[in-house]
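Peer 1: What shape does this take:
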Amino acid sequence: MTEPTRVLIVGGGYVGMYAALRLQRELRRHEARITLVDADSYMTYQPFLPEAAAGNVEPRHVVVSLRRVLDRCRILNGWVVGVDPVARTVDLRPHGGPGRVLEYDILILAPGSVSRTLPIPGLAECGIGFKNLEEAIHLRNHVLGQLDLADSTTDDATRARALTFVFVGAGFAGVEALAELEDMAHDACAYYPTIEPGQMRWILVEATDRILPEVGPEMGRWTLEQLRGRGVDVRIRTRLLSAVGGRVVLDDGTEYDTDTLVWTAGVRPHPLVRATGLPLDAAGRLKATAELTVEGARDVFTAGDCAAVPDLTRPGETCAPNAQNAVRQARTLADNVVATLRGGELRPYRHAYAGSVAGLGLHQGVAQIYGHKLHGMPAWFMHRTYHLSRVPTLNKKVRILIDWTLALLFRREIVSLGQLSDPRKEFERAARADREGRAEEPVLR
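Peer 2: This is a model prediction of the structure:
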């Protein structure tokens, strides 16, 4: 009896998880042994990160356990630090213990993307991204913690710094994160007797001349007007020059002191792709064929943010690196892996862009669907309806729907759990004080 084909999937995001789901459904057990490797044991549904940050959705409801949904796959957690397409091996570094080498017959390389940063002084020390659940939870706790600080201090400079929130990058991530967090903070001011919503400074910095380019110029302008109407200081054609010590300096001469600097100015392919020796395009993405194999390597498949996939609906261009394409590419990729195993013909990926939706806080949104433009409540409803239909598993759909229903009946929680970001700080402080035989010093949360 022949051994099952070893299918190795690197990356547990949209492409990795959805491809694995389809493969375990389409393949018989004796045909393949599927292994998925990712640093996390869960897949994050990123479009709901802003709502998780704002407290509209329970954070655990926007993630899906890979082990739970991929019951016919082997899940390994750790970092892939190297790929040898000639020897057909992958170097895995688990979270603890020695590394190991994994062999494969077919490789699905989909590590996704990471935040694209620039060599701006102070950015690495003061900034935070908005790509994963940990960052979203931290920002929620941080913003509420800044309100706690501002309400408690008598120092005007400390108060002004705490109430200044700067976001750099006006694509989906930046606009939705700012809009949801501003909406949350606005509601929270009702519980802080010394803070009026107008005393907070929310600043959105964008280097180009428009925001939310994904929804088109008209809806982008509408969004700009809405944000400015809510008191958000939107600065287009403006760049961040420095953030040393929390002193934000813009190229228009404006300066702010802040403890909140959120960087959402684009993404770049995961660094792993450069360590594979496989062909890359000018943007550092894997060169993919229309059938979602890597050029020159028919046993290596790729898709998603890390891949330059030809857009057959727009000759000469590549598919946009968004969730809409990633989910659909995963389906085609999995079907082509099945075809490879069974000697069938590979099918090219072709998908016409359906449009985009974005949430701007409670009851506010913007959308462009098949050329139809929506804003306000209809777009907000479309945003929630569309993404609810796309969240993996019925379990998560029901839980999110319950979260939204409860939010209609009760006011959202405004508790800052700042110690979540450093849970051992209090214990270390107590142990240090006992060891030195002195009174405990206050903890800055």
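
Peer 1: Please make it C-alpha for all contacts and neighbour counts, starting now.
Peer 2: OK.

Peer 1: Can you tell me which residue sits nearest the middle of this structure?
Peer 2: residue 131 (2.8 Å; C-alpha atoms, centre = their mean).

Peer 1: Confirm that one sits in a helix?
Peer 2: No - assessed with DSSP: H, G, I helix; E, B strand; the rest coil, residue 131 is coil; it does not lie in a helix.

Peer 1: ok, it - contacts?
Peer 2: 46, 114-115, 173 (C-alpha atoms under 8 Å, 6 or more residues apart in numbering).

Peer 1: List the ones among those that fall in strands.
Peer 2: Taking DSSP state E, the ones among the contacts of residue 131 that sit in strands are 114-115.

Peer 1: ok, and the most crowded of the contacts of residue 131?
Peer 2: Ranked by neighbour count (other C-alpha atoms under 10 Å), those have residue 173 at the top, with 23 neighbours.

Peer 1: And this one, please, so the two structures can be compared:
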Amino acid sequence: MRKILVVGGGYAGFYTAWRLEKKLRRGEAEVTVVDPRPYMTYQPFLPEVLAGSIEARHAAVSLRRHLRKTKLLAGTVTSIDHAHRTVTVRPAQGPDFAVGYDIIVVTAGATTRKFAIPGVAEQAIGMKHVEEAVAIRDRLLTAFDQAAVLEPGPQRQRLLTVTFVGGGFSGVEGFGELLSLATGLLKSYPELSPADLAFHLVEAKDRILPEVTDGPGRWVVRSLEKRGAQVHLNSQVVSAKDGHVVLSDGTEFDSELIVWTAGNAATPLVHKHTDLPVDHRGLLQVRADLRVGTETDPVPDAWGAGDDAAVPDLASPTHDVLTVPNAQHAVRQGKHLARNLLATLRGRPTKDYVHHSLGSVATLGLGRGIFQYRRIVIKGFPAWLMHRGYHVLAVPTWERKIRVLAIWLTALFYGRDIVSLASVQHPREAFVNDGYARAIAAEEEAPKVEVVESQKVATAA
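Peer 2: As a prediction, the model looks like this:
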């Protein structure tokens, strides 16, 4: 059998392998997927995970549960040597090892774009993975608990100040959902008021949500500002050292929570560690039929799709435009790649990838959203319903659809769960050093200090 190796188990990789499983004939080919995580993250659900509207596990699709005929390797591909049809895999434990293949499908995705800004690497959290969304939510809930016992002042203000850097879809959706969660939490914290909250959205360009036109983009800004948020356009973060945020427009403030959503960058694997052709941005050079190479010079037995590939957008009226790196394209490219790969195995011609956009839809918090398809713009509650309806249909497998619907129905009657489990990030802390023991020990130490000080005064007298 021919060996098909899929590098990356994200949208494009998962759907490629899933479709191949269903369509391959017995003994026709063997499929292997290499990914360090045992699940595919459905990223459009991350803002709702962040707000507590969806359980974290329900935004993750298990690879082993749904790719039952595929061989799964838990590890990271560190290099691709297509000339010799091998890749190097680095597992979490043990030495690197080589894996051979006959056909390779590169769907390694993208990495979060970072800049050399003081304090960002130490203070900020990204929003590409489930773990990050859970950490953001837990930090906000923990900050509310800590702020509720403090008197009004700089420390309380810092705890309740949230900063999102990046005004793209993921940044705006995460910002809107977290703002919705924070304002809703005030009902359970009578010690706090709306004036204690400070939410900052920082965008380097003069507008947010580049996927929609100017009018809807301005409406989103006004909507967020009416809810108490501050949107900083044409601004960049100059420093975030020790949580003190300095913007290029001169604004300064302390922020306990900084979320970095300033776009994607080419993955180092494709950019630097492969002999496959890449373009000037470090993206995999891909033809319209998703084979690696150019129209005149295709690379045999190599395919690519998703955020790491420069896929021509044949639906665009403008020449030399690439498809937008989003879930809508990645899912469809994965399915299309599988069909074309099967066609080549069976001696049939391939078809070019062409997808006309279904429009853009974003959640801005509970009951709020924005949708645009060409000149059609829908705002508010109807757009929010459209967002939920579209994504519950788009998330793979009926098992996940039913779980998500069940959580939404429960929240309809009982509201969001507001329990913070930030302690799970340090599970041994309670075992090693109990919180009550620390508090009592500190209290016992305090009188001893006072006695010593009084003895010094008496001696001096």
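
Peer 1: ok, back up a step: would you mind checking which of the contacts of residue 131 of the first structure also appear as contacts in the second structure?
Peer 2: Contacts conserved in the second structure for those, counting by both residues aligned by TM-score structural alignment, their matches' C-alpha atoms under 8 Å: 46, 115.

Peer 1: Can you find the partner of residue 337 of the second structure in the first structure?
Peer 2: Mapped onto the first structure by TM-score structural alignment, residue 337 of the second structure lines up with residue 333.

Peer 1: shouldn't that match be in contact with residue 290?
Peer 2: No - counting by C-alpha atoms under 8 Å, residue 290 is not a contact partner of residue 333 of the first structure; they are 10.1 Å apart.

Peer 1: Look at those two and report which has more neighbours.
Peer 2: With neighbours defined as other C-alpha under 10 Å, residue 333 of the first structure and residue 290 compare such that residue 333 has more, 29 against 19.

Peer 1: Find the residue closest to that one in space, skipping its chain neighbours.
Peer 2: Distances taken as C-alpha to C-alpha, 6 or more residues apart in numbering put residue 292 closest to residue 333 of the first structure, at 6.0 Å, once the chain neighbours are dropped.

Peer 1: what about that neighbour, distance to residue 286 of the first structure?
Peer 2: 10 Å (C-alpha to C-alpha, to the nearest Å).

Peer 1: what residues do those two have in common as contacts?
Peer 2: residue 302.

Peer 1: would you list every one of the helices in the first structure?
Peer 2: Using DSSP state H, the helices of the first structure run over residues 14-26, 49-54, 66-69, 123-126, 133-152, 156-162, 172-188, 216-229, 323-342, 377-390, 394-409, 425-436.

Peer 1: Just tell me which of these ends up closest to residue 242 of the first structure.
Peer 2: Closest to residue 242 of the first structure of the helices of the first structure is helix 123-126 (C-alpha to C-alpha; 7.2 Å).

Peer 1: residues in the second structure aligned with the closest one?
Peer 2: With TM-score structural alignment as the criterion, helix 123-126 of the first structure aligns to 120-123.

Peer 1: The matching stretch vs the first structure, average offset?
Peer 2: Stretch 120-123 of the second structure differs from its equivalent in the first structure by a mean of 0.5 Å after superposition (mean C-alpha distance after the TM-score superposition for the first structure).

Peer 1: need the helices of the first structure in a markdown table with distance to residue 259 of the first structure, can you?
Peer 2: Listed next are the helices of the first structure as a markdown table, based on distance: least, C-alpha to C-alpha, whole Å:
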| stretch | distance to residue 259 of the first structure |
| --- | --- |
| helix 14-26 | 33 |
| helix 49-54 | 17 |
| helix 66-69 | 35 |
| helix 123-126 | 8 |
| helix 133-152 | 8 |
| helix 156-162 | 6 |
| helix 172-188 | 15 |
| helix 216-229 | 22 |
| helix 323-342 | 31 |
| helix 377-390 | 30 |
| helix 394-409 | 29 |
| helix 425-436 | 20 |
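
Peer 1: Relative to residue 106 of the first structure, which of the ones you listed is closest?
Peer 2: Short answer: helix 323-342, nearest of the helices of the first structure by C-alpha to C-alpha, at 8.0 Å.

Peer 1: Buried residues in that closest one, which are they?
Peer 2: Buried residues in helix 323-342 of the first structure, counting neighbours by 16 or more other C-alpha atoms under 10 Å, are found at 323-338.

Peer 1: tell me which residues of the match of helix 123-126 of the first structure are tucked away?
Peer 2: 120, 123.

Peer 1: Please compute how far it lies from its chain's middle.
Peer 2: The chain centroid and the centroid of stretch 120-123 of the second structure are separated by 17 Å under C-alpha atoms, centre = their mean, to the nearest Å.

Peer 1: contact partners of it?
Peer 2: So stretch 120-123 of the second structure is in contact with 239-243, 257-258, going by C-alpha under 8 Å, 6+ apart.

Peer 1: now stretch 100-116 of the second structure
Peer 2: 2-10, 12-13, 85-87, 126, 128, 261-267, 269-270, 301-309.

Peer 1: Now that we have the residues you listed, which of them are buried?
Peer 2: For the contacts of stretch 100-116 of the second structure, buried by 16+ other C-alpha under 10 Å: 4-10, 12-13, 85-87, 126, 128, 261-267, 269-270, 301-309.

Peer 1: can you tell me which of these are in strands?
Peer 2: Among those, DSSP E puts 4-7, 86-87, 264-266, 301-304, 309 in strands.

Peer 1: Residue 65 of the second structure: which of those residues is nearest?
Peer 2: residue 6 (17.2 Å).

Peer 1: Quick check: that closest one touching residue 17?
Peer 2: Yes - between residue 6 of the second structure and residue 17 there is a contact at 7.4 Å, judged by C-alpha under 8 Å.

Peer 1: any common contacting residues for these two?
Peer 2: Joint contacts of residue 6 of the second structure and residue 17 (C-alpha under 8 Å, 6+ apart) are 31, 33.

Peer 1: and the longest strand along the first structure, what does it pack onto?
Peer 2: In the first structure, assigned by DSSP E, the strand with the most residues is strand 74-84. In terms of contacts (3 or more C-alpha pairs under 8 Å, 6 or more residues apart in numbering; DSSP states H and E), strand 74-84 of the first structure is packed against strand 32-38, strand 89-94.
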